[in-house]
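K.L.:
Just a sequence and a predicted model for now, questions to come.
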Amino acid sequence: MSEHSRTSKGIHRYTYEEIGERTRRLADALEGLGVTKGDRVATFAWNHHRHLEAYFAIPGMGAVLHTINIRLAEEHISYIVNHAADKVILVDAELLPLLENVKETLHTVEAFIVFGDGEDVPETSLSNVYAYEKLLAKSNPKYEFVKDLDENANAGICYTSATTGNPKGVMYSHRGIILHSMALGLADSAALSEKDTILPVVPMFHVNAWGLPFAAVWFGSTQVMPGPQFTPGILAKLIEDYQVTLSAGVPTIWLGLLKELESGSYVTESLRAVLCGGSAAPAAMIKAFESKYNIPFLHAYGMTETSPLVSVSTLKSYHENIEEDKKLAIRATQGLVIPGLEVKVTGSDGELERNGEDIGELMIKGSWIASEYYKDERTKDAFRDGWLHTGDVATMDEEGYIKLVDRTKDLVKSGGEWISSVDLENAIMDHEGVFEAAVIAVPHPEW
C-alpha cells in the first residue's frame, strides 16, 4: 500500500499514511487561500504523487477537482478555466509557460500553486504564486475533511473536446466516483485489489486517469506514476522494476511498448493485464500481447461522459475452448457492459435486435453516467429521456458484446438505416444502388 512517483530527482516513494497527511495539509492550505465548498480548483499537471494528493484534498474539502488537459489549444485552456470559474490552479513548474501565455485571459483565478521538489517559487510572470512544498510544510496535518457532504454534490469536472465549438464540461458526483471505483474492482472489469501494483499511463488530466487513482487508493493498490515525458523504455523499466500487475493507456501507448519489448529485454511476467481504451485496438496488437508475451489485453470502452468505464471485452467461461481466432475476434470488440449500467443500440424505429449485424447509435444510462453538460446548451442534443446518446454507431450480439462500427458523423442514412461511409463509397463504385444521403454530424466526445 504505497506509491512510487517518477520525478525530476528520481523515484519518490511513500506510503498511503504519508499521502493522507499531505492531502490534509493541502486541503488546509487551499482553505487558507480562500477556497470553500463548491469552488473549482484546477490541476495542470502530469501523473505524479503531488497530483494524486490534489485528487483527494480538493473533493475532501468539498471543492471541485478540475483536471485540465495540458494539450489543449490556448484558447480552449482559457475557455474552460473561465467557464469552470477556477479559483486556484495547481501547476507543474515546467508547464508554467503554457499558463503564462494565457494569463491575461484568466478572469477567475486568484492564485497559482506550483508543483515541484523545492520550496522556492520558480521565476514566472504569473501573480500570486506559491510553492507547493512550502505551503504544505506550514499547513495542518490533522485537517478534518468535510463530513456533511451530499453524495450527489459535485466532486470533479472534466472537459471533453467537441468536433466543433468549445469543450464541454462533465461533472462527476461523489456518489458516481464511488460507484465507478467499485466497478473497477469487479472481476470482469479491471479487478483491482490490494495485491495490485497499478501503472496509470493514461493522463490524470484525461477523465481522471480513467478513475484508477480513486479506485487504487480505495482498494489499497500500490501505484506507480510515470511522471512527465516518459518513453516506452521508461514504461517497460517501471513495469519490470516495480512488478506492475495492471497498466492502462490508449492503443498508441501499447504499440510503443510492444515495439520496445520486441527490441529490448524486459521481464513483464508480473503483468496480469493491460487495459486499453480511447480508440479501437488492432487485433494484431492484441494477439501479440496475448500470444507472444502472455499478457492479457483488456479492450475497454468509455467516454468522458461515462466516468469513463462502460464495457470491457472479457471472455465468458465457455469461450476458453473455442478457436483462437474466435477468441481474438471477441477480444477486439468493445466488450460486455459493466454491471450497474444499461446500454442499447437504437435505429429510427427504436431499439434494434441484438444480432451482431443491425447497426445503430449506442445509448447508455446508469449511476456514473453524466446527465448534462455543465452550463452548456448542447445538453439537449446528447442527453434525452434519461439516456446518453453517444454518437457512436455500434452493433450488439446475442451474447451482449458491443462492437463499434463507426461514428455517426462518418455515416449516412438510407431508408432510415445507418450505412458506413466506406460501404457507401464501395456501393457507389460497384453500382449497387442509388442513395439519398444526408451526412449526420455529431460531436465526438473523446474518452
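P.N.:
That came through, no problem.
K.L.:
hey, let's count contacts and neighbours off CA atoms from now on
P.N.:
Noted.
K.L.:
For stretch 269-281, measure first residue to last.
P.N.:
Terminal residues of stretch 269-281 are spaced 22 Å apart (C-alpha to C-alpha, to the nearest Å).
K.L.:
can you list contacts of it?
P.N.:
190, 239-240, 243-251, 254, 294-303, 332, 334, 446-447 (C-alpha atoms under 8 Å, 6 or more residues apart in numbering).
K.L.:
Among those, which lie within helices?
P.N.:
Among those, the members found in helices (DSSP state H) are 239-240, 251, 254.
K.L.:
second one coming, line it up with the first:
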Amino acid sequence: MDGLMQRRSLALPPVFHRAEQIFAHKTMVTVRPDGVRSVTIAAWAQRVRRLATVLDQLGLDTGARVGTFAWNTQEHVELYFAAPCSGRILHTVNVRLFTEQIQYVIEHASDEALFVEKSLLPIVWPLRNELPRVRHWVVIDDGSDVEIPTDERVHDYDQLLARAAPFEGRFEVDDENSAAAICYTSGTTGNPKGVVYSHRSILLHSMLNLMADHIGLSERDTVLPVVPLFHVNAWGLPYASVMAGATLVLPGSRTDPESILDLVERQRVTVTAGVPTVWNNAVPHLSRFDLSSLRIVVSGGAAVPVVLSEAWRVQAGVPITQAWGMTETSPMASFGSLRSHHDDLDTESLSMVRASQGQVLPLIDLRLVDTDSGAEVPWDGTSVGELQASGPWVASGYLGDGEGGDSFTEDGWLRTGDIAGIDSYGYIRLVDRSKDLVKSGGEWISSVDLENHIMAHPAVLEAAVIAKPDEKWSERPVACVVLHADELITGDDILNHLADRVAKWWLPDEVHFLDEIPKTSTGKFSKKTLRERFYPSDVNTPQR
C-alpha cells in the first residue's frame, strides 16, 4: 500500500518561490570594485525571473547546459536559480583550472552559453574557436576596464535583463531526479570528471545545512561563502541561505585575508566557510578585526591542523569546525560539531576532536574496507581502511563516463580514495589520501599527521609531506616547509621538534624550505607538483 501523500517533486522552484514570497525584505550583498552593493531578495527574484526569459530568448532548450565563469556575486546566484528552475542545467566552471582543462570541461559539458565576468574574459575568450558548442557569450560587467569584444555572439548581461519581461507564474520541475547542476573535479591526476547533481540531491543537501547539529542556518544568520561558487555549489551555502532566508554576503574576487575579515566585521557575518589555506593566511590579521559576530567558521577540502583551529579559538573566539566531503558527495558527508559525549573533555581533548573530520551526517552511509582483503573494517576508532560512501547526494557515476570505472564499487558505493578510521560515535579520522600515504619498510606513515606535527612548530606557516623512492625502505617521507615571515630555522630544528612527537622511523629524510607550497585549483596542497619538482623520475609510477 502506498502512502497517501502528494507526489510533489523535491526540486529547487519551491525554494525560490518561498524566498520570493516571505523573505522579500532580506538582502544579498556583493563586493564590487567600486564598493559594496546590496539588493533585496524581492529585486533579486525579479532579476532571476527576467534571466529565465533571457534563456528562452537565447534559444536554450530544456536540458541545455549553461556555463558560468564567475566569482561569488549576486549575478552568479541569479544563475544558480534561473538555470535549474527553468529546466536548464547550470555548469559552474572553475576559473582556476589550467587553460587546457577549462577548454576541456566547457566542451565536455556541451555548454551552449557561457556567462563570463568581464575581468575574466582574457582567460576564456581566446578559446572561442576551440569551443564551437558555445553559441552565446554573456558578459557580466564587474567594473573592470577589459574591453568587450565586438562579436554577434557576445551579449551584455544587464542589457539582456533590461529588455526581458519577467517570467510569469511558478517555475515547475516535474522530475526531481533531473539534472540541475554540473561541477567538475579538480583533475589533479587526469582530466576533470563531471559530477551531475539532481534537483533532489541539491534540495536534500540544502536542508542538511539547516540542521541544528550541522551548520544550523537560520533566518537570523549572515552567511559569507569564501569557498567559490564554482566549487561544489559553494558547499551548498547559496541554496541553503536562500532556503533559510539568511543574508548572503558575496566577496566577489576579493578573497585576500584582510578583505574577508573586514567583511566579517562590517557585515556582522555569523557563518563563513573556506579551505584551510584561507583561514591559515588570516591568522596574522585576526587581532585587528572585530569578529565577535561569528558563531561558526567551517573548513573543508583538506585536514585542518590543530594549531590552526586553536589559533582561531584563542584569537577570534571561535575554533574552526571541520567538514569532510568531496565533489562527488555534493560535498558534505560529515561535520565536526561537538556532541554531548564530549561535554566532560578538557581543552586539549576537545581540540583533538575538532581535528577529526566530524560525525557522519544523516542519510549518508559510510564503510571502511581493507585495501588488501576487501573485508569491511570495524568502527572501533583504531582500525583503518578505505573510506567508501553511499547516500542520496552521493554520485553514482560521472558525466559521459558510464559507471565511473574504478571510482565506484560493484555494489555502487563511491570509493573516496581516503584512508580513515571511524570511532563508535561515527567520528571520522582521516589518515591520508591513499595516493599520499608513505609506505616505509612495509609500514604506513600518515602525511597528514606528520604535517600537523610540523605545523605545530611556531615558526612554520605551512608543511606538506611527500614520499621519495628509497631502495631499502621503498619510500621515505620528505617535508616541504614554508616559514612565517622573518623566521629562520634549519632542518635539524624541524627534526628536533618532531623527535618526541612521532616514531623515529617517521622522521623525514629531507626537509626542504620553500617560499610557497603549490596549490591546486581548489586551494589544496598540490603534492603532485611537489613530487614532479623533487622526484621527476618517480611521478609516473603506478598509484596505490
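P.N.:
Received it, and whenever you're ready, just let me know what you need. Treat the numbers as computed from the prediction; the structure is a model and nothing was measured.
K.L.:
hang on, the earlier thing: looking at the ones in helices among the contacts of stretch 269-281 of structure 1, which two lie furthest apart in space?
P.N.:
In those, two members sit farther apart than any others by C-alpha to C-alpha. They are Glu240 and Pro251, at 20.3 Å.
K.L.:
So for the two, which sits in the more crowded spot?
P.N.:
Counted by other C-alpha atoms under 10 Å, Glu240 of structure 1 and Pro251 do not tie: Pro251 has more neighbours, with 20 against 17.
K.L.:
Tell me who's in contact with the more buried one.
P.N.:
Pro251 of structure 1 neighbours (C-alpha under 8 Å, 6+ apart): 276-281.
K.L.:
quick one: the helices in the stretch 251-400 of structure 2?
P.N.:
Counting by DSSP state H, counting those that start in this stretch, the stretch 251-400 of structure 2 has helices at residues 257-267, 276-282, 306-316, 347-354.
K.L.:
same thing with the stretch 51-200 of structure 1?
P.N.:
Counting by DSSP H, counting those that start in this stretch, the helices of the stretch 51-200 of structure 1 are 74-84, 96-100, 132-137, 174-184.
K.L.:
Redo the ones you listed as TSV? Include distance to Gly220 of structure 1 and mean neighbour count.
P.N.:
TSV is the format used below for the helices of the stretch 51-200 of structure 1 (distance: least, C-alpha to C-alpha, whole Å; neighbours: other C-alpha atoms under 10 Å):
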stretch	distance to Gly220 of structure 1	mean neighbour count
helix 74-84	31	18
helix 96-100	33	17
helix 132-137	24	19
helix 174-184	12	21
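K.L.:
Same list, the ones you listed, but as TSV with distance to Met396 of structure 1 please.
P.N.:
TSV is the format used below for the helices of the stretch 51-200 of structure 1 (distance: least, C-alpha to C-alpha, whole Å):
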stretch	distance to Met396 of structure 1
helix 74-84	36
helix 96-100	43
helix 132-137	49
helix 174-184	21
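K.L.:
With adjacent residues omitted, what lies nearest to Ile177 of structure 1?
P.N.:
Once flanking residues are discounted, Ile177 of structure 1 sits nearest to Trp368: 7.0 Å by C-alpha to C-alpha, 6 or more residues apart in numbering.
K.L.:
Count the neighbours of the one you found for me.
P.N.:
25.
K.L.:
any idea what it aligns with in structure 2?
P.N.:
For Trp368 of structure 1, the aligned residue in structure 2 is Trp393 (criterion: TM-score structural alignment).
K.L.:
isn't that match right next to Leu204, touching?
P.N.:
Yes. Between Trp393 of structure 2 and Leu204 there is a contact under C-alpha atoms under 8 Å: 7.4 Å.
K.L.:
ok, now which ones touch Asn281 of structure 2?
P.N.:
Applying C-alpha under 8 Å, 6+ apart, the residues near Asn281 of structure 2 are Pro257.
K.L.:
So what does it match up with in structure 1?
P.N.:
In structure 1, Asn281 of structure 2 lands on Gly256 (TM-score structural alignment).
K.L.:
what about its match, distance to Val312 of structure 1?
P.N.:
22 Å.
K.L.:
what do you get for Glu17 of structure 1?
P.N.:
32 Å.
K.L.:
and the two? which has more neighbours close in?
P.N.:
Taking neighbours as other C-alpha under 10 Å, Glu17 of structure 1 and Val312 compare with Val312 leading, 26 against 11.
K.L.:
That one matches what in structure 2?
P.N.:
Per TM-score structural alignment, Val312 of structure 1 is aligned with Phe335.
K.L.:
what does Leu192 of structure 1 give?
P.N.:
Match for Leu192 of structure 1 (TM-score structural alignment): Leu217.
K.L.:
What residues does its match make contact with?
P.N.:
209-211, 240-241, 244, 246 are the contacts of Leu217 of structure 2 under C-alpha under 8 Å, 6+ apart.
K.L.:
can we see that at 6 Å?
P.N.:
Contacts for Leu217 of structure 2 were tallied using C-alpha atoms under 6 Å, 6 or more residues apart in numbering; they are Leu210.
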